[in-house]
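1. The sequence isn't on hand, but the structure is:
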């Protein structure tokens, strides 16, 4: 079989060159299309269901949220396992699917079950799906540097401007904010005054919710013109909240300020984010969508950050905390350097020992084509270019070089011996 293949190749040299050129071009195309990342994605194919029910104990979360969800999510096709954890005010359910399952098909099936399971949960507990990322999807971290804004203002800038802008970058599944304080209006109520005016906590909550709303009216026509009537009732500041009427007490309206005070504060925090031991900072974590090219996504995020920088307040700038593209570029540079070094060393060895330029050229052509075929196979099997796969290619280059030297030297020796026999016979 080998003799027939060698004979066919010798008789059809142009065909062999065309096949080699085609494989090399296909390899270049695969390199451009193959996702590039620093580390291999070995995480399981999972869908995360997150439910928030603040103020409840882990045991209550487990009984009324986690258990009903796990019970109803069982039986989904192609599910390997379901895991769950409950903590203060939050529930996490991890639905593990088989590796061959399309992640978006899996998310669709989970949503179908959640629509049915929703009726079993408490009224204020609404389950949501986590981002369509993976365990290694945190590809870029950043924080804000400024001397003119407090942590609350920085968090508001992050949540209402920067986050929404970065989520438009192709390949980004989510931008998770961290650090700072989430601003909120806090009502500090006096229980003695509430008892005196006979006002309950539920009355206060319903009154505040009802008074924070815009209502629509009818169309009013006057002097051949039409006017749309609407009531503007959204709360603008703490004074508006203090003026909300709760009930009448001896024909006198009881307002929020009569039973307590309103202040601007921060939401409950379960941790802080510190940068290099110099103090708290506010920033975000960019989560990549599953199956995307990490290097391209990071480049898109960096370009978008340059555009966002123009709209930030004076004195506010981005500071990169973690950038995986640096590790990716170093891994690629290492493979390129290994390939060039081995090609140079092998060609010199062949030239020194054989003194034959065509023999060295054969090995030089063989190396890039072998690497190109390797990337074709990576693309075909859906394996990303990462440290593990690139290191494997770099190690395989040495094996290819050794085989090439042995084969070329053996062929050169056989041809020389055959040539000597022909010269002797003549």
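-> Thanks, I have it. Only a predicted model underlies this, so the values are computations on that prediction, with no experimental measurement involved.
2. use CA for all of it now, contacts and neighbours both
-> Will do.
3. Which residue ranges of the stretch 201-350 of the chain form strands?
-> Remark: strands assigned in the stretch 201-350 of the chain by DSSP state E, counting those that start in this stretch are 215-222, 225-231, 245-249, 252-255, 260-266, 283-288, 317-323.
4. name the helices or strands packed onto the second one?
-> Using 3 or more CA pairs under 8 Å, 6 or more residues apart in numbering; DSSP states H and E as the contact definition, the elements that strand 225-231 packs against are strand 215-222.
5. repeat for the longest one
-> On a contact count with 3+ CA pairs under 8 Å, 6+ apart, strand 215-222 meets strand 225-231.
6. can you list the strands of the stretch 201-350 of the chain in CSV and add mean neighbour count?
-> Converted to CSV, those look like this (neighbours: other CA atoms under 10 Å):
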stretch, mean neighbour count
strand 215-222, 10
strand 225-231, 10
strand 245-249, 16
strand 252-255, 15
strand 260-266, 15
strand 283-288, 24
strand 317-323, 14
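7. here's the one I want to compare it with:
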């Protein structure tokens, strides 16, 4: 079988070229992410009970939905959060590998069964069920340079009406999640004393508003009659002006006059909710996070979003400007650029080392060709298995460069040795060499694969995280073995020189002198190595003692080394969460975060600071005693003496401790 590849080098070449082409095409189809997605599939159910406190929401909304959803197929656990603003969030987590779309459908079916047990106000407000996307690729917003003209209420609604729909139309965007949304609404502030004077309850006022605020189809006049004209009746429909609401009749008095809404309440056009407030660098802002769908290319999505932002700038009101707080493309591009640079450097170093030892350009070319065939060909299988281009797969390819040349070097060395010791012509020497070493190449490949493949079958988050690393490396090794059994022997038969043809031609020049000096030095080192081996063989206790000492030192260093799931990296931001005393109002929380603002903005490393009063970072719910913040750092060369995000977080932790009315936690 192997003789056919030696005798038909075109066949071997075509196989490698096909593999290269498939790999090259797959590079442009593979999604690009920072790390593999390890978060288990999850579905989120959200509901709202206007006016209810957290206890009422938990009892009347959360409990019925939890009982209905509990036990849904492939579910592992669920958590719920009920807030005093009337909102309820239920997160259901599923086994790794579950289809998130099917999970969302199954949860929706369970929620539908619980609808009859929920308060009518909750059903009317609507219950949302959606799969959760965990990969945030961008965090941006609209800020106002003129807060008096464009406040947060305007920004939030301009964002919802004009910006979010455009962003969500971009392929690959799963969700645009707005923080602290403030929807336009008509606020009715009741006057308790006026209600008491007129013997009214809030429910009666609410009923009057509902009865006067209807959509209706009044029909037509003149149909089926002898009238000349037909009239279509128009109904004003739902009210949209303050005066319309103010003139709603609540009841008629005994004297024939009417009691109107403006007599017992103050009506204003404002926000549906005042449970959160956002600002960036002290100015109002409407912020939102952009999440990508699974398997999409984040770089392509961000490029399209940036185009939309540039177009948006021409239509934004004067005094409103977009601000980008976080862009994963910048960090991802820099990280991938560094890894690709390392990949190229590794290839060059491998080529130089192989050339120094083989001391023949043609011989070096054979294992050098094995590298791109194995590396680029691996991308085809990454695409086939649904993997992505991420830091782990690229690191695996960097490591693979030094491994995939081994098999090709074994082939070249075996052919050289056969020609030197037997004097056979290159084609015959290649055939005999391959018959001797093919079994060794296969066994080496199986052993190397057996080291990495089991990592891909580990359970839990670590197994999911490192699966792509292990399989990428194993695939590259397997391709290199196929290459060593097909292309490398064919190239040996074509490229290697017959030693009989080179006989009597002594090489001269700088290269020859360098290689002669290298061979002398290497031979001397080999002699010293052999002498050391003889010494260790005679004095076995020295070798055993040295091994024991190295083992003890290794164990000591392992225990001293810090541990973690993955190394922390500088992505150019620091997060923080603020807790104020339980029951604190939004105004009290704002006063505390205003002091924190001054401290953070005083740091040399701070570029932008976004703060959301009333946002709980942990539950992602609105609650007035909490606040969250996002610090965008300057470029690393402009941060001053302290450039590491962990160091910056530690310094800020110490400085904000002087704010007595808040507990602040910084993390990277």
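-> In hand now; what should we look at? Just so it is clear, the model here is predicted, and its values are computed rather than measured.
8. Could you get me the TM-score between them?
-> Both chains were compared after superposition, and using TM-score structural alignment, normalised by the length of the first structure their TM-score is 0.88; 418 aligned residues with a CA RMSD of 2.7 Å.
9. before we move on, the earlier item: relative to residue 16 of the first structure, which of the strands of the stretch 201-350 of the first structure is closest?
-> Closest approach to residue 16 of the first structure among those (CA to CA): strand 283-288, 41.8 Å.
10. contact partners of that closest one?
-> When contacts are defined by CA atoms under 8 Å, 6 or more residues apart in numbering, strand 283-288 of the first structure is touched by residues 133-134, 137-144, 155, 158, 163, 171-179, 294, 297.
11. so of those, which ones are in helices?
-> 155, 163, 294, 297 (DSSP state H).
12. Which pair of those spans the longest distance?
-> For those, and using CA to CA, no pair is farther apart than 155 and 294, which are 26.3 Å apart.
13. Please, where are all the helices along the stretch 251-400 of the second structure?
-> 261-264, 298-313, 328-358, 361-384, 391-422 (DSSP state H, counting those that start in this stretch).
14. Repeat that for the stretch 451-600 of the second structure.
-> Using DSSP H, counting those that start in this stretch, the helices of the stretch 451-600 of the second structure run over 460-495, 510-538, 540-560, 586-601.
15. now the second one, how far from the centre of its chain.
-> Between the centre of helix 510-538 of the second structure and the centre of its host chain there is 51 Å, according to CA atoms, centre = their mean, to the nearest Å.
16. quick one: that helix aligns where in the first structure?
-> Counting by TM-score structural alignment, helix 510-538 of the second structure pairs with no residue of the first structure.
17. Pull out the buried residues from that helix.
-> Using 16 or more other CA atoms under 10 Å as the test for burial, helix 510-538 of the second structure gives no buried residues.
18. got it, and the last one?
-> Of the residues in helix 586-601 of the second structure, those with enough neighbours to count as buried (16+ other CA under 10 Å) are 586, 588, 589, 590, 592, 593, 596, 597, 600, 601.
19. Which secondary structure elements does it sit against?
-> Using 3+ CA pairs under 8 Å, 6+ apart, helix 586-601 of the second structure is in contact with strand 606-616, strand 621-633, helix 645-656.
20. and what of the longest one?
-> Helix 460-495 of the second structure sits against helix 2-7, helix 9-27, helix 361-384, helix 391-422, helix 426-452, with contacts defined as 3+ CA pairs under 8 Å, 6+ apart.
21. Give me the number of neighbouring residues for the alignment partner in the first structure of residue 99 of the second structure.
-> Under the alignment (TM-score structural alignment), residue 99 of the second structure pairs with residue 102 in the first structure. As a burial measure, residue 102 of the first structure scores 11 neighbours (other CA atoms under 10 Å).
22. Distance check, residue 102 of the first structure against residue 108 of the first structure.
-> Distance, residue 102 of the first structure to residue 108 of the first structure, using CA to CA, to the nearest Å: 10 Å.
23. next one: residue 304 of the first structure
-> 30 Å.
24. When the two are compared, which one has more neighbours?
-> Taking neighbours as other CA under 10 Å, residue 304 of the first structure and residue 108 compare with residue 304 leading, 17 against 12.
25. Quick one: map the more buried one onto the second structure.
-> Aligning on TM-score structural alignment places residue 304 of the first structure opposite residue 308 in the second structure.
26. OK, contacts around that match?
-> Contacts of residue 308 of the second structure by CA under 8 Å, 6+ apart are 166, 167.
27. now with 10 Å?
-> 163, 166, 167, 170, 302 (CA atoms under 10 Å, 6 or more residues apart in numbering).
28. separation between it and residue 164 of the second structure?
-> In terms of CA to CA, residue 308 of the second structure sits 11 Å off from residue 164 of the second structure.
29. Kindly report the same for residue 323 of the second structure.
-> 15 Å.
30. and residue 211 of the second structure, how many residues sit next to it?
-> Applying other CA under 10 Å, we find 10 residues neighbouring residue 211 of the second structure.
31. Distance check, it against residue 199 of the second structure.
-> According to CA to CA, residue 211 of the second structure and residue 199 of the second structure sit 20 Å apart.
32. With residue 466 of the second structure instead?
-> Plainly put, residue 466 of the second structure is 69 Å away from residue 199 of the second structure if you go by CA to CA.
33. Contacts only, for residue 216 of the second structure.
-> 234, 235, 236, 237, 238.
34. Looking at the alignment, what corresponds to the first one in the first structure?
-> What that stands for is residue 234 of the second structure. In the first structure, residue 234 of the second structure lands on residue 230 (TM-score structural alignment).
35. how close does the most centrally placed residue in the second structure get to residue 419 of the second structure?
-> What sits nearest the mean C-alpha location of the second structure, by CA atoms, centre = their mean, is residue 135, with 3.4 Å. To residue 419 of the second structure, residue 135 of the second structure is 57 Å away according to CA to CA.
36. thinking again about what came up before, quick one: which of the contacts of residue 308 of the second structure is the most crowded by neighbours?
-> Compared across the contacts of residue 308 of the second structure, residue 302 has the highest neighbour count, 22 neighbours, by other CA under 10 Å.
37. now it, nearest residue through space, not along the chain?
-> Distance criterion CA to CA, 6 or more residues apart in numbering; nearest residue to residue 302 of the second structure, sequence neighbours excluded, is residue 329 at 6.9 Å.
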